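**Q** Next come a sequence and a model predicted from it.
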Amino acid sequence: MKTTDILVIGGGAAGLSAAAEAASAGAKVTILESDLQLGGQLIKQTHKFFGSKDEYAGTRGYKIADILLEEIRSAGDRVEVHTNTTVTGYYREDGTITAMRGEEEYFRVQAKKVVVATGAQERLIPFPNNDLPGVYGAGAVQTLMNVYGVLPGKRVLMVGAGNIGLIVSYQLMQAGVDVVAVVEAMPKIGGYWVHAAKIRRLGVPIYLQHSIKEAYGKDVIEGATIQEVDNTCSGIGNEKRIDCDIICMAVGLSPTTELCWQAGCAMQYVPQLCGYVPKRDRTMRTSHPDLWIAGDASGIEEASAAMVEGRIAGLNAAASLGLPVKAEGMKEYWQRLDHLRAGEVGEKIRSGIGQVLVDTWEGK
């Protein structure tokens, strides 16, 4: 049994920010990360961030990861890190967390407070032959290219024109891969126009109101058939066959919230946040008195917002232990979030958060 003041589950943008904030207040922090290294999605992101200077606008994602990791290192022995470690369960009876390092070392953790920053998992869509080698999620393609320096293939069909699909398409082209087309089931692109403009200038066609009908190939992907769809995503004809050796799926993310369910948190399905998420107050505390939430696990949003949510969660988890924190920090972080979520772009997020944000847990 390991013990700690604050356990942070997940070492991505939100988790690192939460850990840095809590450690700066004097808490003993333990980070459990299932990947082989800390940084989460940041280490895959070679593009420059939007947002504000406080969240490193104009800085490439992997550089932001370095900044956060330096914060963790500067905390010294107040932060203990376990990578290649998967949390396997939360037991309500006594608040014990179980975890597995690698495939053989099983251990338990008793934490006074827990910050769940488990991120998101990629969605996939079913189609005939989607089990052929050569069908990837966009995150896997980013990992191959930007972490390990491996090209996934030579000709890629991108399914999904949100920010992830558009950004990964451009990164593929920078690496010398031919992106033969981007297909998007909606009548307009879901990502920022600046990302779409980059790949359109390079001659990549974007087929709106189209989706993949089926893949074909004998032993590996050799191509796909795309088809025009209606507003229910049902095929309505106008098929087109495209030769490719990779089909990259960028069709959205879902919050990873299994531990919140196990802990008995009050949950709600919120389409604007892309799935079931825990209700939370302005400290990012859930209905469970010892559990905070941050990042994509609280609703799918940009990494800039995840970092600020992590700061809020870490600060308030530390404050709940009686550690000294600056009260003005909470106000400042919410001002940053409001700035990031301002305008038409943030309208969906604001609507979703309004459905799960509570004023107080008293009497609940």
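**A** Structure received. Numbering: from 1, shown residues only.
**Q** CA only for contacts and neighbour counts going forward, please
**A** Will do.
**Q** which residues touch residue 284?
**A** By Cα atoms under 8 Å, 6 or more residues apart in numbering, the contact set of residue 284 is 292-294, 309, 312-313, 316.
**Q** One more pass at 10 Å, please.
**A** Contacts for residue 284 (Cα atoms under 10 Å, 6 or more residues apart in numbering) come out as 115, 278, 291-294, 298, 309-317, 357-358.
**Q** Out of the residues you listed, which sit inside strands?
**A** Among those, DSSP state E puts 115, 278, 291-293 in strands.
**Q** looking at it, residue 351 is touching residue 342, isn't it?
**A** No: between residue 351 and residue 342 there is no contact under Cα atoms under 10 Å: 11.6 Å.
**Q** what about residue 193, neighbour count?
**A** By the criterion of other Cα atoms under 10 Å, residue 193 has 12 neighbours.
**Q** what sits against it?
**A** Contacts of residue 193 by Cα under 10 Å, 6+ apart are 162-163, 166.
**Q** related to what we said a few turns ago, please report which of the ones in strands among the contacts of residue 284 has the highest neighbour count.
**A** residue 293 (34 neighbours).
**Q** Which residues are in contact with that residue?
**A** Residue 293 touches 8-9, 14-15, 18, 114-118, 257, 260, 277-281, 283-286, 299, 309-310, 312-314, counting by Cα under 10 Å, 6+ apart.
**Q** Would you pull up how far stretch 192-205 lies from the middle of the chain?
**A** Put simply, stretch 192-205 sits 23 Å off its chain's centre (Cα atoms, centre = their mean, to the nearest Å).
**Q** buried ones in the longest helix seen in the chain?
**A** Of all segments of type helix in the chain, defined using DSSP state H, the longest is helix 303-320. Neighbour counts using 16 or more other Cα atoms under 10 Å place 303-319 of helix 303-320 among the buried residues.
**Q** here's the one I want to compare it with:
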Amino acid sequence: MNIDIAIIGAGPAGLMAAIHAGKLGARVLLIERAEYYGGQLIKQTHKFFGSKSEYAGERGIDIAALLVKQALGIPNVTAWNNATVLGYYQEDGILTVKHQDTFVTINAKKIIVASGAAEKTLAFPGNDLPGVYGAGAVQTLMNVYGVMPGKRLLMVGAGNIGLIVAYQLLQAGVEVAGIIEAAPKIGGYLVHAAKIRRAGIPIYTNHTIKAAYGSPALTGATICQLDTNWQQIPGTDLDIQADGLCLAVGLTPLTELLWQAGCKMAYVPELGGYVPFRNSSLLTTHPDIYVAGDVAGVEEASAAMVEGKLAGLAAAASLGQTAAALSEDYAEAKNQLAALRAGNVSAKIRSGLAKVTINDHSEALSEVICNA
């Protein structure tokens, strides 16, 4: 199958890439391994905040529905769900995809990798007990399938995901026994933490999970304090009864295809792990592969959407697709990203991006777009 642009992943970044590349006239194939489009957005029942251009005031589930409708409504955008990209072959630039039990080879002029990120986990005794979940699994059960993951849950991790999911558990009628955070202070936004505090949920900073126990399923966990060297302090054990334990301990970019393609990579802790070098148009060191969203560095969904827009515009423009509003849309996306990453909250993100953002001859594309 020959196509102009193959987009891998139909989450917020992939959908926005498809919308903007498709509107410019590029023939787009959007590939999603799940049965649904929208990625993590379909699990997010909370309202976004920020600016109107990033859908402030809208719930993630509603944003997903809007983006899916827009993307699938463009005639030159083809979307496959239940489709897994199995590999990229450098010798001929071919993608192999398993779609509905059929193996297909895709020859794309440009590829946008928007594969997202995977949840990290923790190693501790009892971490394989029934009742121990990742935060994504808890959201899927509650917000996609309407299944309560337990009656009383303990949350591990006080970043944005841990705080948001803890509040969603409360809204679903689940008792939250507490939130554990290894760092000396919470990592999430105060607006989320304030709702947790008002609900009376304790947040144990400088704590970690020591062990989970129960038979045949989880019945409780032992937590303990950490010293300034992140070592467990003897004699500080605290038992907490719970039939559910939710791990929200971070994400790591899903970069396997980028490694296969030979993209230059670097380990950047501020961005969640190994990420590709890229220029300001999100083009990697591979001349035909762009990135967008959490695969480029773990951030908020708002940033993923804007990166998808930027990558979609840049990839389509590199194929000669143009429109009267291209220059304006491209500049707007750049400005949106700069605004989202401004301030002290995003200092870590800016620091990480500085390590992998490159300037090379392909930056000339920016000039072409801006002069379009």
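**A** Structure received. Bear in mind the structure is a predicted one, so any value in this text is a computation, not a measurement.
**Q** which strands and helices sit next to the longest helix of structure 1?
**A** Based on contacts counted as 3 or more Cα pairs under 10 Å, 6 or more residues apart in numbering; DSSP states H and E, the elements that helix 303-320 of structure 1 packs against are strand 2-9, helix 13-24, helix 61-74, strand 105-116, strand 291-293, helix 327-340.
**Q** how about the helices in structure 2?
**A** Using DSSP H, helices in structure 2 cover 12-23, 60-72, 135-139, 160-171, 190-198, 256-260, 301-318, 326-340, 347-356, 364-370.
**Q** before we move on, the earlier item: now the two most distant members of the ones in strands among the contacts of residue 284 of structure 1.
**A** Spanning the widest gap among those are 115 and 278, at 12.5 Å by Cα to Cα.
**Q** okay, and the common contacts of those two?
**A** 284-286, 292-293.
**Q** Export those residues to JSON lines and append columns for distance to residue 208 of structure 1.
**A** Converted to JSON lines, these look like this (distance: Cα to Cα, whole Å):
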{"residue": "284", "distance to residue 208 of structure 1": "37"}
{"residue": "285", "distance to residue 208 of structure 1": "40"}
{"residue": "286", "distance to residue 208 of structure 1": "39"}
{"residue": "292", "distance to residue 208 of structure 1": "39"}
{"residue": "293", "distance to residue 208 of structure 1": "35"}
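**Q** right, and out of these, which lies closest to residue 229 of structure 1?
**A** Nearest member of those to residue 229 of structure 1, counting by Cα to Cα, is residue 293, at 37.3 Å.
**Q** Translate that closest one into the numbering of structure 2.
**A** Taking TM-score structural alignment for the superposition, residue 293 of structure 1 sits opposite residue 291 in structure 2.
**Q** swap in residue 106 of structure 1?
**A** Superposed on structure 2 with TM-score structural alignment, residue 106 of structure 1 falls opposite residue 103.
**Q** wait, what's in contact with that match?
**A** Contacts of residue 103 of structure 2 by Cα under 10 Å, 6+ apart are 83-86, 96-97.
**Q** give the contact list for the nearest residue to the match of residue 293 of structure 1 once chain neighbours are set aside.
**A** Distances taken as Cα to Cα, 6 or more residues apart in numbering place residue 113 nearest to residue 291 of structure 2, at 4.8 Å, with adjacent residues excluded. Contact analysis of residue 113 of structure 2 by Cα under 10 Å, 6+ apart lists 6-10, 13-14, 17, 31, 254-255, 257-258, 289-296, 308, 311.
**Q** quick one, what contacts the closest residue to residue 178 of structure 1 other than its chain neighbours?
**A** Leaving aside its chain neighbours, residue 178 of structure 1 sits nearest to residue 155 (4.8 Å; criterion: Cα to Cα, 6+ apart). Neighbour list for residue 155 of structure 1: 172-173, 176-181, 222-223, 242-247 [criterion: Cα under 10 Å, 6+ apart].
**Q** Filter the residues you listed down to the ones in strands?
**A** Applying DSSP E to the contacts of residue 155 of structure 1, the entries found in strands are 178-181, 223, 242-243, 246-247.
**Q** ok, of the residues you listed, which one's closest to residue 139 of structure 1?
**A** Using Cα to Cα, these come closest to residue 139 of structure 1 at residue 247, 12.6 Å.
**Q** Alignment lookup: that closest one to structure 2.
**A** Using TM-score structural alignment, the equivalent of residue 247 of structure 1 in structure 2 is residue 245.
**Q** Skipping its backbone neighbours, what lies nearest the counterpart of residue 199 of structure 1 in structure 2 in space?
**A** By TM-score structural alignment, residue 199 of structure 1 lines up with residue 196 in structure 2. Leaving aside its sequence neighbours, residue 196 of structure 2 sits nearest to residue 167 (Cα to Cα, 6+ apart; 6.5 Å).
**Q** I'd assumed residue 227 was in contact with residue 241 of structure 1.
**A** Yes: Residue 241 of structure 1 lies in contact with residue 227 (Cα under 10 Å); the separation is 8.8 Å.
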